[in-house]
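Engineer: model this:
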Amino acid sequence: MEGKATRFWDMKRRGEPIAMLTAYDAPTARAQAAAGVDILLVGDSVGTNMLGYASEREVTLADMAHHVAAVRRGAPESYIIGDLPFATYETPAEAVANARTLLNAGADMVKFEGDRPAIVAALADADIAVCGHLGLEPQHHAEKRLKSKQAGEAHQLVEAALGLEKAGVSMLVLELIPEEVAQAVTQRLKVPTIGIGAGRATDGQVLVICDVLGFTKAAFRHNKRYAEVGESMEAAARAYVADVHARAFPAAANAFFMSREELPAFLTEVS
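Structural biologist: Below is the predicted model:
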């Protein structure tokens, strides 16, 4: 792991947990940077959470580059990971070319799903920092459920993680797997692991900012809602609508007026 990412290697070595959150726009990125979030993840979850898509599979490379650039403008000094969207890393050459698009937009590292060591190796050989993603793979698994519950599947995931590290990943996201499996992976890898629904033993945690803020009514077991912004947004919109319909907004305090010197001349001209 080279460059700014060495910080996270050091955090793992010292036993300091890494805090990652998704970010999709400049204001959110600015707030997260001010709050001290260690890594901003521009995830393909932007599709279902912000763009109204039915699936992560609908997210395009152009979508990802657009949102990576917005997050970079909001958080110029933050470490940013950008997701390679579905079907944009089928070959090593394709993965490298598309990863460079995200780097040019402002990402420091790219992430993709699955046990694909050849793709990792190609990106690493091109001096592109890579974050792997095992367990639940939202782009490829239609059913969003716990993975690696069986001993055989769990062993395969551990072996896949070791293979990705050998190929050159700098970080690994583990999603919706038993805590014991995540712990086994974390203990065996030198690179940091980041969990989402993977228990307490990973080197860091990541959550989707829309889940954290309560934008939706969904209550995921792996999530903790730290605010109810969705309810606050609706309440604010309802209050605004009521004020406009009642002509209570805008009030005089919200209006601008001509000077006493200019007003008579204006009224004379329009009378």
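Engineer: for the rest of this, base every contact and every neighbour count on C-alpha atoms.
Structural biologist: Fine.
Engineer: show me where the stretch 1-150 of the chain has its strands.
Structural biologist: Using DSSP state E, counting those that start in this stretch, the strands of the stretch 1-150 of the chain run over 18-22, 39-42, 79-83, 109-111, 130-135.
Engineer: would you do the same for the sequence below? I want to compare the two.
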Amino acid sequence: MRTTVRDVLSKAGEEPITMLTAYDAVTAEIVDERGVDVILVGDSVGNTAHGHETTLPVTVDQMADHTTAVARGAEDALVVADMPFLSYGHDDKESIENAGRMLKEAGAHAVKLESGPHTVELTEKLSHLGIPVMAHLGLTPQSVNQQGYALQGTSEEAADRMLELAAAHEDAGAFSLVLERVPAPLAARITDALEIPTIGIGAGPDCDGQVLVVDDAVGLSDWTPSFVEEFGNVREAMGDAIESYTEAVESGEFPGAEHSEGVEELDELY
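Structural biologist: Take a look at the predicted model:
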């Protein structure tokens, strides 16, 4: 049964929420089959699949394409499309059109905005139009040129400001909040203050849910942040398989007779 925004809301304080990224139909199918609640089509695809150093170059068209693929592969999970850099926040008409495209054309069920004072009113407008919004505070990778990748909310003033913004986005209609690279005590404080669920990434154990980049979680990345746990070693498994393939071709073991088609049926023809 399809996970809905209401299902995610109902889990706050009751049941842990699981979320992973995916960028293609095959990965989405695997993630979905394992019972993950939410699939985030993250703009981290710029790093994981397109070879960029940051998420900034990712376009709306690219996000729509990846979201469409994920939506085809996921039958049960809630699919959330990340809105890429400069696709929202500077012009309401364009912001609404870009976000609406993710639902109308790409098949997402909600969008995620890297949030700040500039997204409170937009969150309210999108929510009123039927576009569910997942907010995102703390380390926001699209602001890399301003904040880098450092731990956020490390002063009393910054912590209070984050709490105020979290409450403002809840009031504006956001159905959940991602907290990225935030001190665990602050994440716990924000989680306690909100009725909507928080989903942490590098934000400690007290959030209502957790999210990781799937490449990091399965051990496909060549480097992972300190807050990541690798739950597999896909990179090594792929390397071993490719090495075995190369050796089999070079030695003449592959392809063998069992891999050849039409040998008996078309024998007379040749």
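Engineer: quick one on the thing from earlier: what's the closest of the strands of the stretch 1-150 of structure 1 to residue 209 of structure 1?
Structural biologist: Evaluated with CA to CA, those place strand 18-22 nearest to residue 209 of structure 1, the distance being 5.5 Å.
Engineer: who's in contact with the residue nearest to residue 171 of structure 1 when sequence neighbours are not counted?
Structural biologist: Of all residues not flanking residue 171 of structure 1 in the chain, residue 131 sits nearest, at 4.6 Å (CA to CA, 6 or more residues apart in numbering). Going by CA atoms under 8 Å, 6 or more residues apart in numbering, residue 131 of structure 1 touches 109, 110, 111, 112, 169, 170, 171, 172, 173.
Engineer: which of the residues you listed map to contacts in structure 2?
Structural biologist: Checked against structure 2 using both residues aligned by TM-score structural alignment, their matches' CA atoms under 8 Å, those keep these contacts: 109, 110, 111, 112, 169, 170, 171, 172, 173.
Engineer: my read: the third one touches residue 132, true?
Structural biologist: Yes: the criterion here is CA atoms under 8 Å, and residue 111 of structure 1 meets it with residue 132 at 5.7 Å.
Engineer: ok, back up a step: what lines up with the residue nearest to residue 171 of structure 1 in structure 2?
Structural biologist: Residue correspondence to structure 2 (TM-score structural alignment): residue 131 of structure 1 is matched to residue 134.
Engineer: tell me which element residue 210 of structure 2 is part of?
Structural biologist: strand 209-212 (DSSP states H and E).
Engineer: where's that strand relative to the chain centroid, distance-wise?
Structural biologist: Relative to its parent chain, strand 209-212 of structure 2 has a centroid offset of 9 Å by CA atoms, centre = their mean, to the nearest Å.
Engineer: which neighbouring elements make contact with it?
Structural biologist: Contact here means 3 or more CA pairs under 8 Å, 6 or more residues apart in numbering; DSSP states H and E; on that basis strand 209-212 of structure 2 packs against strand 17-21, strand 198-201.
Engineer: give me the mean distance between the last one and structure 1.
Structural biologist: Plainly put, strand 198-201 of structure 2 ends up 0.4 Å away from its match in structure 1 on average once the two are laid over each other (mean CA distance after the TM-score superposition for structure 1).
Engineer: the residue lying closest to residue 57 of structure 2 once chain neighbours are set aside: neighbour count?
Structural biologist: Nearest non-adjacent residue to residue 57 of structure 2, counting by CA to CA, 6+ apart: residue 46, 7.0 Å away. For residue 46 of structure 2, the tally of surrounding residues (other CA atoms under 10 Å) stands at 20.
Engineer: same check on residue 60 of structure 1?
Structural biologist: Here the number of neighbours of residue 60 of structure 1 (other CA under 10 Å) works out to 17.
Engineer: same check, this time on residue 124 of structure 1
Structural biologist: Neighbour tally, residue 124 of structure 1, other CA under 10 Å: 18.
Engineer: do residue 110 of structure 1 as well
Structural biologist: The number of residues packed near residue 110 of structure 1 is 25, by other CA under 10 Å.
Engineer: what range in structure 1 matches the strand holding residue 210 of structure 2?
Structural biologist: Counting by TM-score structural alignment, strand 209-212 of structure 2 corresponds to 204-207 in structure 1.
Engineer: can you list the buried residues in the matching stretch?
Structural biologist: 204, 205, 206, 207 (16 or more other CA atoms under 10 Å).
Engineer: mean per-residue distance, it versus structure 2.
Structural biologist: Average distance, stretch 204-207 of structure 1 versus aligned residues of structure 2 after superposition (mean CA distance after the TM-score superposition for structure 1): 0.3 Å.
Engineer: outside of that stretch, which residues touch it?
Structural biologist: So stretch 204-207 of structure 1 is contacted by 17, 18, 19, 20, 21, 22, 192, 193, 194, 195, 196, 223 (CA under 8 Å, 6+ apart).
Engineer: kindly recompute the last result at 6 Å.
Structural biologist: Outside of stretch 204-207 of structure 1, the residues within contact range by CA atoms under 6 Å, 6 or more residues apart in numbering are 17, 18, 19, 20, 21, 194, 195, 196.
Engineer: as CSV, the residues you listed with neighbour count would be great.
Structural biologist: Shown next, in CSV, are these (neighbours: other CA atoms under 10 Å):
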residue, neighbour count
17, 18
18, 21
19, 16
20, 25
21, 20
194, 28
195, 30
196, 22
